[in-house]
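Asks: I'd like to go over a predicted model; first the sequence, then the structure.
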Amino acid sequence: MTDAGRATPKKRPLRRRVALLTVALLGAGLIAVEAYAISPSVRIAVADVWEGVGASGRLVGMLSDSDERVRAVASSALVRLGPAAIPACARGVEHPDPRVRKFALFTLGQLGPPAKIALASILNRATNDPEPDVRKAAIQALPNVVDENSAATTTLAGILASGDTDGRLAAVKALGHPKLQSADGVAALSRALKDPAAQVRRDAAESLAAFGPTAAVAVPALVDALRDPEADVRVEAAETLGSLSAFAKSAVPGLIAALKDPHPKVRSEAAEALEQITRDWGDGEPTLRQLALDALAQINREPAP
C-alpha cells in the first residue's frame, strides 16, 4: 500500500512520549527516585513524569509527601488527568495518611460531578474522619460533587449541630451553594444563627441571602440576629433581609429598631434594607411603609459620623 493509502498513526503529544521514554529507561528506578530524592524539585519532576504516563495511583501516593509543594503539584496533576484519576483518588480517601485523604478529597472536589461515584466515602469522611482538616476538605468537596443530594444536606445539617468550629464554618458555606439549596438547608442555617461562634452566625446569614425568596421562612431568625452581640452578624442579617425585599416585610419593625444601633455600619445596612423592602409597596402596606419612610427620613437628617 502506498503512503497515501496508509493510515497515518496518531502521534502522542511530545510530553507524553518523553514521559513514557523516561519510565521505560528508568523503570523501578523512578520509583526509588520518588521515594528517596532529597530535593523537592526532583520529586516534582517525578510527579510530572507520572502525570505524563497517566499514573494516577503513583500521584495519589505522592499526596503524602513531606513537602506541601510536591503534594500540591501531585494534586494539580490528578485534576488535569480528569475523570481517569477518580478511582485512584477514591482509594486515596481511605488512605491511612491524613494528608493523602485531605488532598484526595480536595482533588475529587476539583474534578466535579463525575466524582460523585465517591460520594459515600466523602460523606463518611465529612462526619467520621478523626482529623479536622480532612473533615473540612470533605465538606468543601461536597457542593462540587453532588447533584441536589438530600443526603449531603442532611450530613451538613448534622455537622452544624455537633461539629467543630471549622467544620461548622465549612458547612454553612456549603449549604448556600446552589446545588444544595433546600428547605432543610434554610432550616439548618436558621438554627446556625444561634451558633456559639460569631463567624458561623455571620456566614449563616450570608448563605441565607443566596436562597432568595425560599429564605423568607428565615426572616424571624434574621430579625433576632439584628440583636446579636457581634456587629458583623447584625450587619450581615440586615443585608440579607434587604436582599429578600418584599418577602421580608415583617422585618420592618426590627430594621427600624436597628437604625438606633450603636454601630454605624449596622445603621447603614438597616436603612438600605428598609429602602429595598419598601421600594415597591406603593399603597399596599401604608402603615409599615410610613414607618419605614419616617425612619429613613430621620437617619438622613442625622449628621455624618
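Replies: Everything's here; your move.

Asks: Every contact and neighbour count from this point should use C-alpha atoms.
Replies: Fine.

Asks: Check the secondary structure at Ala138 for me.
Replies: helix (DSSP: H, G, I helix; E, B strand; the rest coil).

Asks: quick one: contacts for it?
Replies: By C-alpha atoms under 8 Å, 6 or more residues apart in numbering, the contact set of Ala138 is 102, 105-106, 122-123, 125-126.

Asks: Tabulate those residues (a markdown table), appending distance to Ala141, secondary structure and neighbour count.
Replies: As requested, those are exported to a markdown table (distance: C-alpha to C-alpha, whole Å; DSSP: H, G, I helix; E, B strand; the rest coil; neighbours: other C-alpha atoms under 10 Å):
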| residue | distance to Ala141 | secondary structure | neighbour count |
| --- | --- | --- | --- |
| Lys102 | 10 | helix | 24 |
| Leu105 | 6 | helix | 32 |
| Phe106 | 6 | helix | 24 |
| Ile122 | 8 | helix | 32 |
| Leu123 | 10 | helix | 20 |
| Arg125 | 11 | helix | 24 |
| Ala126 | 9 | helix | 30 |
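
Asks: And Ile31, how close does it get to Ser243?
Replies: In this view, Ile31 and Ser243 are 56 Å apart by C-alpha to C-alpha, to the nearest Å.

Asks: Quick check, Glu230 in contact with Gln199.
Replies: No. Glu230 lies out of contact with Gln199 (C-alpha atoms under 8 Å); the separation is 9.3 Å.

Asks: okay, those two: which has more neighbours?
Replies: Gln199 (18 against 14; other C-alpha atoms under 10 Å).

Asks: what's the helix or strand for that one?
Replies: For Gln199, the element it lies in under DSSP states H and E is helix 198-209.

Asks: Could you list the buried residues of the helix or strand that that helix is followed by?
Replies: For helix 198-209, the following helix or strand on the C-terminal side (DSSP H and E) is helix 219-225. Neighbour counts over helix 219-225 (16 or more other C-alpha atoms under 10 Å) mark 219, 221-223, 225 as buried.

Asks: this is the other structure I want to compare:
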Amino acid sequence: MTDIPTPAHLLGLIRQFRGGESEPGKDAIAGLLAKLEGEDSAGLLEAAQDLARIEPASEVAIALLRRRLDHADWDARFSAACGLGCFEPAFPILHAMLDDEDAQRRALGAVGTSCSPRAADAASDLIRLLEDPDAEVRLRAVDAIRSVADDAGVRASASVVPRLTALIQDADERISSRAIAALTAFGPAAAPAVPAIASLLRHPVYWVRWEAIGALADMDAEAVATAVPDLIPLLRSTLAEERSAAAEALGCIGPAAAASQDELARLGGEDPDEMVRAYALEALARIRNPGTIDE
C-alpha cells in the first residue's frame, strides 16, 4: 500500500462497514472507524488497536488515518501517526516518512514508527534523525530510539549513545531532558554520557536538573561515581524535592559517594523537611553499609 485511496475508492470501503443493513459486526466496526475521525486522541488509539486486529477493516482505517496526517491541528496529526503505528501494513508508509523533505512529516514518521512493533527495523534511520536540523524531528527521534533501546541491534550501534549524548546539550530543553531519559535505557553502555549528564546538574531549569539527577540514580553506580562532586551542592538546594532526589542518587552510588557524608548527616539531622531527612539518613546507611543497597 503506497498510495492513499482515491475519494471514490475510500467511500466504497467505508460503505462496506457503514452502509446497507445494520449488522452487529458492521455496527461495531463503523463505531471504531468513527473514532478515527473524532477529537478524542485516547479513543482514537484504542480504536486503532482494535481495528488492527480486524483485517477487513485495516485498509479503510489506514486510509482514514493517513488523511488525518494533514489535519490542521498538531495533536490530531500526532494521534493519527500513533494510530498508524498499530497497523503492521502501515509500517512502510511511516518508515518512508522518515526521509520526507518536509520536517513535520519526518517528525510524524518518527512518532508513528515509535508506536509500531517493527520500530527496530527503522533504527538506523531513527539514529540518523538524531542529527536532523529540525528540533521537532530530533525530539521525536529521541523518543523513538528510547522505545527500541532493548533491541540488540540498536544497542550494538556505535553511534547511538554518542549522538544521544550530544543532544544533552541541545538548545531545546525538551530534547535535553528526553535524551537523558533515553540514555538511561541503555544501561552500562551509556557510561560515557555521565560527564555530560552531570553538567546538567547546574542547568537553570529545574526539570532538566531533575531528569539528570534521576538518570544518575538509575545508572551503573561505578560509572556515575565521578558525578558525586556535582551532586553534593544540590543537597543545599532551596527545593526540598531536589535535596531529596540528590540524596537518593548519592545513596544509589554507595561507598563511592563517601565525600557526601558530612552534608548528608547535616540534612539528616537539621533539614526542616521530613522527607529530606529520611532520604539523607537512608543514603548515609547505603554509603556506610553497601550491603543495604538493593540489587
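Replies: Okay, I see it. Small disclaimer: the values here were computed from a predicted structure and weren't measured.

Asks: How close are the two chains, by TM-score?
Replies: After superposition, the two chains reach a TM-score (TM-score structural alignment, normalised by the length of the second structure) of 0.68; 250 aligned residues with a C-alpha RMSD of 3.8 Å.

Asks: hang on, the earlier thing: could I get the contacts of Ala138 of the first structure in JSON lines, plus columns for distance to Pro264 of the first structure?
Replies: Shown next, in JSON lines, are those (distance: C-alpha to C-alpha, whole Å):
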{"residue": "Lys102", "distance to Pro264 of the first structure": "42"}
{"residue": "Leu105", "distance to Pro264 of the first structure": "42"}
{"residue": "Phe106", "distance to Pro264 of the first structure": "40"}
{"residue": "Ile122", "distance to Pro264 of the first structure": "43"}
{"residue": "Leu123", "distance to Pro264 of the first structure": "42"}
{"residue": "Arg125", "distance to Pro264 of the first structure": "43"}
{"residue": "Ala126", "distance to Pro264 of the first structure": "39"}
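
Asks: Mapping onto the second structure, list which of those remain contacts.
Replies: Among the contacts of Ala138 of the first structure, the ones still in contact in the second structure (both residues aligned by TM-score structural alignment, their matches' C-alpha atoms under 8 Å) are 102, 105-106, 122-123, 125-126.

Asks: who touches Val79 of the first structure in this structure?
Replies: 85, 107, 110-111.

Asks: now with 6 Å?
Replies: Not one residue lies near Val79 of the first structure by C-alpha atoms under 6 Å, 6 or more residues apart in numbering.

Asks: Can you check which part of the second structure the helix holding Gln199 of the first structure sits on?
Replies: Matched against the second structure by TM-score structural alignment, helix 198-209 of the first structure falls on residues 206-217.

Asks: Quick one: average offset of that stretch versus the first structure, please.
Replies: Superposing on the first structure places stretch 206-217 of the second structure at an average distance of 1.1 Å from its equivalents, by mean C-alpha distance after the TM-score superposition for the first structure.

Asks: Centre of the chain to that stretch, how far?
Replies: Centroid separation for stretch 206-217 of the second structure versus its chain: 15 Å, with C-alpha atoms, centre = their mean, to the nearest Å.

Asks: Likewise for stretch 142-162 of the second structure?
Replies: Offset of stretch 142-162 of the second structure from its chain centre (C-alpha atoms, centre = their mean): 12 Å.

Asks: Just the buried residues of it, please?
Replies: 142-149, 154-155, 160-161.

Asks: same deal with stretch 163-170 of the second structure?
Replies: 163-165, 167-170.

Asks: all helices for the stretch 101-250 of the second structure, in order.
Replies: For the stretch 101-250 of the second structure, helices defined by DSSP state H, counting those that start in this stretch occupy the ranges 103-114, 123-129, 135-147, 152-156, 160-167, 173-184, 194-199, 206-218, 221-224, 228-231, 240-253.

Asks: Make JSON lines out of those helices and add distance to Leu84 of the second structure.
Replies: Output for those, formatted as JSON lines (distance: least, C-alpha to C-alpha, whole Å):
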{"stretch": "helix 103-114", "distance to Leu84 of the second structure": "6"}
{"stretch": "helix 123-129", "distance to Leu84 of the second structure": "17"}
{"stretch": "helix 135-147", "distance to Leu84 of the second structure": "14"}
{"stretch": "helix 152-156", "distance to Leu84 of the second structure": "23"}
{"stretch": "helix 160-167", "distance to Leu84 of the second structure": "25"}
{"stretch": "helix 173-184", "distance to Leu84 of the second structure": "23"}
{"stretch": "helix 194-199", "distance to Leu84 of the second structure": "34"}
{"stretch": "helix 206-218", "distance to Leu84 of the second structure": "30"}
{"stretch": "helix 221-224", "distance to Leu84 of the second structure": "39"}
{"stretch": "helix 228-231", "distance to Leu84 of the second structure": "43"}
{"stretch": "helix 240-253", "distance to Leu84 of the second structure": "38"}
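
Asks: Distance to Ile287 of the second structure for the buried residues of stretch 163-170 of the second structure - can I get that in a markdown table?
Replies: A markdown table is the format used below for those (distance: C-alpha to C-alpha, whole Å):
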| residue | distance to Ile287 of the second structure |
| --- | --- |
| Arg163 | 33 |
| Leu164 | 30 |
| Thr165 | 28 |
| Leu167 | 32 |
| Ile168 | 29 |
| Gln169 | 31 |
| Asp170 | 34 |
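
Asks: ok, back up a step: which one of the kept ones among the contacts of Ala138 of the first structure is nearest Ala174 of the first structure?
Replies: Ala174 of the first structure lies nearest to Ala126 out of these, by C-alpha to C-alpha, at 11.9 Å.

Asks: That closest one matches what in the second structure?
Replies: Checking with TM-score structural alignment, Ala126 of the first structure has Leu130 as its match.

Asks: so what's its match up against?
Replies: 138, 141.

Asks: ok, Ser56 of the first structure touching Ala85?
Replies: Yes. The pair Ser56 of the first structure / Ala85 is scored as a contact, 5.4 Å apart, by C-alpha atoms under 6 Å.
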